[in-house]
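Asks: Below are the sequence and a predicted model; questions follow.
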Amino acid sequence: MAAARAVRRRVARIAATLFALLVSACGQGGPGRDATAAGIARVAGLDADPSTGAVRDLQLYRRDDGKPGPLFVYIEGDGLAYLDARTPSSDPTPADPMALRLAAADPGPAVLYVGRPCQFAPGRTDPRCTLRDWTTGRFAAQLVAALDEAVSRERAKAPARELVLVGYSGGGVMAALVAARRSDVALVITVAAPLDVADWTRRLGLSPLAGSAFPLNQAERLSQVRLVAFAGQKDETVPVASIASAVATLGPSATLVVVPAFDHRCCWVRDWPRLRRLALGE
C-alpha cells in the first residue's frame, strides 16, 4: 500500500509539473509556446523547416530517415483560437500542440508536421493573417490551399512514398479538406475531429463558421479516399455524434473507431503507435 501511495504521489507531482509548464508557456505568450513546440520536436528528432508560402507562411517540422514507408503528414488543431467562449485570442499558437506530440510519437520513417496558418513564429509575423483565419474562417478555402501547398512541396521530395494525412481536432477537418483537393492521398486519419462541422456547431451552440469550407460539402470527392476517424467516447468538445454522422455520409470508404474512456485530449498521444497500426490495418 505504501508503495502504491508513493507511485500516486509521484504521478501527481509529474502532472502538476506538466501543468505548470503549460501555464508558463501560455503566460509567456507566443514565443513561450514556440519554445514548447521546439522542445517536443527536438526530442523526437524533428527538424524545424519553416515554409514561406504563396498563401500563408507555416511552421513545419520534418524527419525522413530514408527507409521505406509512407509519409505521415500531421496537421495541427485550432490551437488557442479563443481565450473563452466569446473572446478570440490574439495568437492561435497552441500551448500544447497535440498534433506535434502525435508526430513525435510516430515510429515511421518519414514524418511532416504542419502548423496551421497564423500559428507559431512564421504565422505570427505573416501580415496576411487576420483574426478571421482562426475564428469563423478557420477552415476557409485559401487556408486549405496553404496546407495543400506545403504538402505538395514535401511530397515532391519523396514522390515514391504513400501519402497519409493525419489531423487532430480542427486539423482533422483540414486534413479531410486537403485530401478532397488531391488524388495522391492513400489514407486520412482524423483524431477527435468534428468532420460534420455543421452538426458540431449546432450541438455545442456555437456560431456557424461563415466563410469556412466543410468536408461534407465535398463528400463525393472525399468518399473516394480511405478515411479512419478516431473518436473519444468521453469527448465533450467533439461529441462522437458529430464524427459518426460524417462517417455515415461518406459511406464504406470511411471507418469510425470509438475509443472507450478517451476524451478530447486523453489519451491519444500515449496510445498513438497502437492506434496508428490499427488505422493502417497492421
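Replies: Arrived safely.

Asks: Only C-alpha atoms from now on, for both contacts and neighbour counts.
Replies: Noted.

Asks: In this structure A37 contacts A99, no?
Replies: No: using CA atoms under 8 Å, A37 makes no contact with A99, being 10.4 Å away.

Asks: between the two, which one's more packed in?
Replies: Neighbour count, other CA atoms under 10 Å: between A37 and A99, A99 has more, with 27 against 23.

Asks: Name the nearest residue to that one, sequence neighbours excluded.
Replies: Distances taken as CA to CA, 6 or more residues apart in numbering put E76 closest to A99, at 4.8 Å, once the chain neighbours are dropped.

Asks: The one you found: what's it in contact with?
Replies: By CA atoms under 8 Å, 6 or more residues apart in numbering, E76 lies in contact with 97-100, 113-116, 167-171.

Asks: Counting only strands, which of these make the cut?
Replies: Y113, V114, G167, Y168 (DSSP state E).

Asks: out of the residues you listed, who's nearest G29?
Replies: V114 (20.1 Å; CA to CA).

Asks: what about the closest one, how many neighbours?
Replies: Neighbour count of V114, defined by other CA under 10 Å: 26.

Asks: Run through the residues that contact R101.
Replies: Taking CA under 8 Å, 6+ apart as the test, what R101 contacts is I40, V269.

Asks: mind running it again at 10 Å?
Replies: By CA atoms under 10 Å, 6 or more residues apart in numbering, the residues touching R101 are A37, I40, A41, A44, Y74, E76, Y113, W268, V269, R270, W272.

Asks: second one coming, line it up with the first:
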Amino acid sequence: MPVKSFPLMGLFLFLMGCVVSPTLSLDAKAREWGMTRKVIPGAEFRHVVYTHHFGQPRKTLHVYLDGDGSPWINRRWISRDPTPRNPLALRLMAQDSVPSVYLGRPCYHGLANDPPCTPQLWTYGRYSLRVVDSMAVALTHLLGADNFNELVLIGYSGGGALAMLLAERLPQTVAVVTIAGNLNPVAWARHHGYTSLWDSLNPSQQPPLNPVIFQLHLLGGRDQNILPSMVRPAVSRQKHAKLHLLADFDHVCCWWRIWPSVLAALHLRDHPMVSETMLSH
C-alpha cells in the first residue's frame, strides 16, 4: 500500500469511530425523554420496547410503531442495522401523557444477529406474517403483564401498515392512527420503482377492520413518499375511518407540532375536532 494512503485510511477509521449507530442514538433519545428500555418475547423473535408512564392506573395503552428505518443503503446494499435514524414515532410518544409503548420490530434495535433473523425480515418481508404475528404476541404479553384491556395503535410511515395489520389480530384495539402511513405497499413500490415487497402483507387487500374501531389517517400534502392516491382507496374501504390531509406537511415535518391536539381528539374519538385542528395549521 502506498505511504500516501495511510492518512486517508486513518481519517476513514476515525470517521467510522465517530459514527453513532442508530440503535445507540435511539437509546439515548429514549433515556433523555424518560423512557424505559426492555426486551420482551414475541412469537419467533425478541422485541425491544420503550415504555413511558407505565405507573398510571389506566386501562388503555398507546402503542407507537415507527417507520421502516433504513432497510437499504443507497437502494443497493442491505443495511446491517435497519433501526430508524430519525425515530419520529418515539418523538411523538414523548408528548403523550398516558401509558405508552414504542414497540420495536423483529431484528431491529441491535437484534439483527438474533436467530432466526435474516435481512428478508427488514427488506421484502418487512410486513410479513411472521413479523406481524411476533409483534402481536409481544403486545399480548404487555397487555397481560400490566393489566391493560384497550389498545390504541399509532403507526408512522411503514408503521402505519403494521398498525392496520395488527388491529385485525388484536381484539383489544379501540383505535388506529396512521401518520403518513404506507397503507398500500404494492402501489408505493410501483410508484417509486422499487422491487415489490413480495413477502409482505398488504393492508389495502385485507378485510375492513371492525367498524367499532375508530380510525384516523393523517397525510401531508407535500409528502413525496406516501401520496394521497395510495392512501385514499385503502381508507375508503373502512367503516369508521377518515383521511385528513394537511397541505403544508410532508413525510417528516411537522407532525410533532399538532400531536397534542391529535391526542386530545383521539381521546374523545372526535373526527370534527381533528378537522378543526387540521384547519388551524
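Replies: Arrived safely, thanks for sending. What you see is a predicted model, and the numbers here were worked out from it, not measured in a lab.

Asks: out of the contacts of E76 of structure 1, which are buried?
Replies: 97-100, 113-116, 167-171 (16 or more other CA atoms under 10 Å).

Asks: now the ones in strands among the contacts of E76 of structure 1 in CSV, with distance to A2 of structure 1?
Replies: Below are the ones in strands among the contacts of E76 of structure 1 laid out as CSV (distance: CA to CA, whole Å):
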residue, distance to A2 of structure 1
Y113, 43
V114, 45
G167, 42
Y168, 39
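
Asks: all strands for structure 2, in order.
Replies: Under DSSP E, structure 2 gives strands at 36-41, 46-52, 60-65, 72-73, 77-78, 100-103, 150-156, 173-179, 214-220, 241-246.

Asks: Now render the ones you listed as CSV, adding distance to H271 of structure 2.
Replies: Listed next are the strands of structure 2 as CSV, based on distance: least, CA to CA, whole Å:
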stretch, distance to H271 of structure 2
strand 36-41, 32
strand 46-52, 26
strand 60-65, 18
strand 72-73, 37
strand 77-78, 40
strand 100-103, 22
strand 150-156, 16
strand 173-179, 12
strand 214-220, 8
strand 241-246, 8
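
Asks: So which of those strands is nearest Q120 of structure 2?
Replies: Comparing these by CA to CA, strand 77-78 comes nearest, at 9.5 Å.

Asks: That closest one vs structure 1, mean deviation?
Replies: Its aligned residues in structure 1 lie a mean 2.6 Å from strand 77-78 of structure 2 after superposition (mean CA distance after the TM-score superposition for structure 1).

Asks: start and end residues in structure 1 for that strand, please.
Replies: On structure 1, the counterpart of strand 77-78 of structure 2 by TM-score structural alignment is residues 87-88.

Asks: In this structure A279 of structure 1 contacts A186, no?
Replies: No: A279 of structure 1 is beyond contact range of A186, at 11.7 Å (criterion: CA atoms under 10 Å).

Asks: what residues do these two have in common as contacts?
Replies: Joint contacts of A279 of structure 1 and A186 (CA under 10 Å, 6+ apart) are L227.

Asks: Next up, the contacts around the residue mapped onto L102 of structure 1 from structure 2.
Replies: Using TM-score structural alignment as the criterion, the counterpart of L102 of structure 1 in structure 2 is L92. When contacts are counted by CA under 10 Å, 6+ apart, L92 of structure 2 touches Y64, I154, Y156, W255, W256, R257, I258, W259, P260, L263.

Asks: And the fifth one, how far from M35 of structure 2?
Replies: Which is W256 of structure 2. 18 Å (CA to CA, to the nearest Å).

Asks: And for the third one?
Replies: Applying CA to CA, the value for Y156 of structure 2 to M35 of structure 2 is 19 Å.

Asks: about what we covered before: quick one, which of the strands of structure 2 is nearest to L121 of structure 2?
Replies: Per CA to CA, nearest to L121 of structure 2 of the strands of structure 2: strand 77-78, 11.2 Å.

Asks: where's the closest one relative to the chain centroid, distance-wise?
Replies: Relative to its chain's centre, strand 77-78 of structure 2 lies at 21 Å (CA atoms, centre = their mean, to the nearest Å).
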